[in-house]
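**Q** Predicted model, plus sequence, below.
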Amino acid sequence: MSKLKVLILCTGNSARSQMAEGILREDGGAAFEVHSAGVKPGSVRPEAIQAMKEIGIDISGHRSKSVEEFIGQEFDFVITVCDNAKETCPVFPGKTRQIHQSFEDPPQPGEKSAGETIAIFRRVRDEIRQWMKDFIADTDL
């Protein structure tokens, strides 16, 4: 059986989509080929790396990628995890199923205290993990 190809999109490919990619790779195992990208890529947030490390998932080697790197490729699923990415999501060829599930955008550096910021990253991480568990369970493997 071939792997299901999944592309996870958000604005910067710096937090939510990076965490979602790491979680789906870990929890979905060999059933999925997972990629993430952003419509305006930045760099992976250190808080995202820390929050994921706390649950045993290493995304420290990830890099922010542009959705442009994936144009023309076929995916089984394109998942947008923020409203901006949903609005600007390109059309992918084939029988791609698009799914939108918005998660809170973690605060930008300096917007909140370090403690508040990492607490929000942890909460968003946990919400993404729960949603991904449901996605995996609902996917015809």
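**A** All right, it came through fine.

**Q** CA atoms for contacts and neighbours, from now on please.
**A** OK.

**Q** got the contact list for the most centrally placed residue in the chain?
**A** The residue lying closest to the centre of the chain (C-alpha atoms, centre = their mean) is S17, at 2.0 Å. S17 makes contact with I8, L9, C10, S36, A37, G38, V81, according to C-alpha atoms under 8 Å, 6 or more residues apart in numbering.

**Q** ok, now which ones touch the residue lying closest to F75 once chain neighbours are set aside?
**A** Spatial nearest neighbour of F75, excluding adjacent residues (C-alpha to C-alpha, 6 or more residues apart in numbering): K5 at 4.9 Å. Listed by C-alpha under 8 Å, 6+ apart, the contact set of K5 reads F32, E33, V34, E74, F75, D76, F77.

**Q** one more structure, for comparison:
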Amino acid sequence: MIKVLFVCVHNSARSQMAEAFLNKQGQGDFLAESAGLEPAPLNELVAKAMSEIGYDISGNETNSVFDFYKEGRKYNMIVKVCDTESGQKCPIFPLTLRVLNWNLPDPSEFVGTDEEKLIQIRALRDKIKDLVVSLINEFKDLDTSAETRN
């Protein structure tokens, strides 16, 4: 089982979508969690966009990456879905085999009416889904044989 942590600034949108996609698409091979540098409430428009394709994240809580670090959680892979500058603030988790930087736009910064924002969020959602599918295909055979990593 490959344990993956998705990190973004608020854990309210991008990382939540990525976590949901990986836990469903990579079921059995991957286990995903998500956290933020500065957790904020879940983005309701993101929850709506996810529900449109059958993913209910409306009840998800947001988490702090620093709390996960202090708890001593271990991951085989960290995926930073925020911009590169914000991603540099992420703590370094011991024994992590891979760190990926996806550098995706933050939905909290989208402008326009709710419908205009939803159009942008849907495009981002679909991009994240494609990235997750690529991650699964590329890393499903990642050697995690050292059980201390889990």
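**A** That came through, no problem. On a predicted model such as this, the values are computed, not experimentally measured, just so you know.

**Q** circling back: ok, now how distant is the residue nearest to F75 of the first structure from T80 of the first structure?
**A** 14 Å (C-alpha to C-alpha, to the nearest Å).

**Q** neighbours of the aligned partner of S51 of the second structure in the first structure, just the number please.
**A** The alignment partner of S51 of the second structure in the first structure, by TM-score structural alignment, is K53. Neighbour count for K53 of the first structure, taken as other C-alpha atoms under 10 Å: 13.

**Q** picking up where we left off before, not counting its neighbours along the chain, what's nearest the residue mapped onto the residue nearest to the centre of the first structure from the second structure?
**A** Under the alignment (TM-score structural alignment), S17 of the first structure pairs with S15 in the second structure. Spatial nearest neighbour of S15 of the second structure, chain neighbours left out: F6 (5.2 Å); criterion: C-alpha to C-alpha, 6+ apart.

**Q** Checking the one you found next. Helix, strand or coil?
**A** What DSSP: H, G, I helix; E, B strand; the rest coil gives for F6 of the second structure is strand.

**Q** Which residue in the first structure aligns with it?
**A** Checking TM-score structural alignment: F6 of the second structure goes with I8.

**Q** That match: neighbouring residues, count only.
**A** 27.

**Q** Tell me which stretches of the first structure form strands.
**A** Ranges of strands in the first structure, per DSSP state E, are 4-10, 32-38, 77-80, 97-100.

**Q** Tell me which of those approaches E68 of the first structure most closely.
**A** strand 32-38 (8.5 Å; C-alpha to C-alpha).

**Q** What residues in the second structure pair up with the closest one?
**A** Using TM-score structural alignment, strand 32-38 of the first structure pairs with 30-36 in the second structure.

**Q** Any chance you could list what contacts that stretch?
**A** 1-12, 15-16, 19-20, 22-23, 62-65, 68, 140.

**Q** and the residues you listed, which are buried?
**A** Taking 16 or more other C-alpha atoms under 10 Å as the criterion, what is buried in those is 1-12, 15-16, 19-20, 22-23, 62-65, 68.

**Q** Average offset of the longest helix seen in the second structure relative to the first structure?
**A** The longest helix of the second structure (DSSP state H) is helix 114-139. Averaged over the aligned pairs, helix 114-139 of the second structure sits 0.5 Å from the first structure after superposition, using mean C-alpha distance after the TM-score superposition for the first structure.

**Q** tell me what that helix is packed against?
**A** Contacts defined by 3 or more C-alpha pairs under 8 Å, 6 or more residues apart in numbering; DSSP states H and E place helix 114-139 of the second structure against helix 14-25, helix 44-51.

**Q** quick one: buried residues of that helix?
**A** K117, L118, Q120, I121, R122, L124, R125, I128, K129, L131, V132, I136.
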